[in-house]
Structures are given as C-alpha cells and as structure tokens.
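A.B. asks: Sequence first, predicted coordinates after that:
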Amino acid sequence: MSERVFVCRCEDVTASELEHAFAAGLSTIEEIKRYTGFGTGPCQGKECMAALARELINRGLSTPTQLRPFTARPPAEPVSFGALAAAPDPFVDPAPSLPQADPLGDPQEPPSP
C-alpha cells in the first residue's frame, strides 16, 4: 500500500500506518483505533470504518458477524438542559452599551435595540 493513501481523513491515518498495525498483530477495529487514532476524528468513523472492516475481512482477520463498531465514548460528562439554561451566558455583556470613540475622533452611536 502507498504511504500517502489516507484511510482516515479526519485523523490523517495512512494505509502505511494500517500496515504497521496489521504487522503488529492487531486484528480488531477497537485495537486499530487505539493504535492509530483511526476513526477518532469529527466523523467518529462514519467515513472510514467500512473501509477498515472490509480490509479486516479481506485479510481473513475477521468475518462480518465478528465485527464490532468502535466503543462509544462521549467526550465529556452529560449536562442536562436545565443546568445549561440556569447557567449565565458568558457572551452577554450585562453593562449597557456606551458610545465608543472612533480612532479618527468621530463618536459612534450605540446600536439601537
């Protein structure tokens, strides 16, 4: 396989890195994910897992019935909508808008509500 063929575009995992994983004896989707970072990007494997599954089957390392998807791991603890609604909005300035001085010396009017 070519070294610059990307099999996981989100995490820039190349075919060469997959070859190293197979040479190291890794034979499951979860093992390869942990070894290479495969499928840990924004798509969470939705774009690349099928290619890896097909490669595992073609190499005789797995069968379609043995394959298991990535273990789901949320990036953080769940937060309830109530907790989010009760939290102050850090982007809202509680101070009223005051006229700002223009660098050229012309005062600007505050935006109308």
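C.D. replies: Happy to help now that I have it.

A.B. asks: switch to C-alpha atoms for all contacts and neighbour counts from now on
C.D. replies: Noted.

A.B. asks: Pull the number of nearby residues for residue 75.
C.D. replies: By the criterion of other CA atoms under 10 Å, residue 75 has 6 neighbours.

A.B. asks: try this one next to it:
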Amino acid sequence: MTREDEKTIACRCEDISVQEIKDAIHEGYADLQSLKRYAKFGLGPCQGKTCILLAAQILARETGRTLDQIMTPTTRPPLDPVPIGFFVKGKEADDEK
C-alpha cells in the first residue's frame, strides 16, 4: 500500500481527496487534463503547484502508465496570481495617454 490512504487530501486548496481522484479515474477520466477539469484539483490559489504532481502519480499508478506517459495539463497565464487592481490601473493609465 502507498503512503496515502483514501482520506488523504491531494489538493489542499480545493479539499480534494486521493479517493476522489481515484474515483474520477475509474469513471473514465484517464488523462491529466480531463481529470483536472472533472475533479477540480489544481484550481485554487496555488494553481496546482502542490497537487498536479501527486494527481499525475495517482493517475500513472491507477492506469499502469509511467509519469512520462502522463501528459501535463496546459498552464494558462497568469502563472502567478495578479491583483485585480493591476488591470484597473493599467486601463486608467491607457486612458490618460
């Protein structure tokens, strides 16, 4: 048995357990991108920095593939959180020109 059990939290931001990820895999979500969209891990403040690798490891183990065979999900900018005020200030600066 692995170090985690069914109640182990895989995604702390979204409170997704290892068992929820396994259940989604057994429902047919067998690639990391669709698994992420269905199970909703990696969508919190850390944007998957702490849970994507764990989910990929679970996916590889449950499907009998290697990590090299598991494609990583598409990362969409911004990679780091940006305060909404940044965008407002940017527009105001453009209007003043």
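C.D. replies: Arrived safely, thanks for sending. These figures come from a predicted structure and were not determined experimentally.

A.B. asks: Mind checking the TM-score on these two?
C.D. replies: Here the TM-score for the pair of chains, by TM-score structural alignment, normalised by the length of the second structure, is 0.67; 84 aligned residues with a CA RMSD of 3.0 Å.

A.B. asks: Centre-most residue in the second structure?
C.D. replies: Central residue of the second structure (CA atoms, centre = their mean): residue 42, 2.3 Å from the mean position.

A.B. asks: residues in contact with it?
C.D. replies: When the contact criterion is CA atoms under 8 Å, 6 or more residues apart in numbering, the partners of residue 42 of the second structure are 11, 13, 14, 36, 48, 49, 51, 52.

A.B. asks: Map it onto the first structure.
C.D. replies: Here residue 42 of the second structure is matched to residue 39 in the first structure, going by TM-score structural alignment.

A.B. asks: Now do its match against residue 88 of the first structure, distance only.
C.D. replies: Residue 39 of the first structure sits at a distance of 35 Å from residue 88 of the first structure (criterion: CA to CA, to the nearest Å).

A.B. asks: ok, residue 60 of the first structure to residue 8 of the first structure distance?
C.D. replies: 21 Å.

A.B. asks: Between those two, point out the one with more neighbours.
C.D. replies: Set residue 60 of the first structure next to residue 8 and count neighbours by other CA under 10 Å: residue 8 wins out with 24 against 10.

A.B. asks: In this structure the more buried one contacts residue 38, no?
C.D. replies: Yes: using CA atoms under 8 Å, residue 8 of the first structure makes contact with residue 38 at a distance of 6.0 Å.
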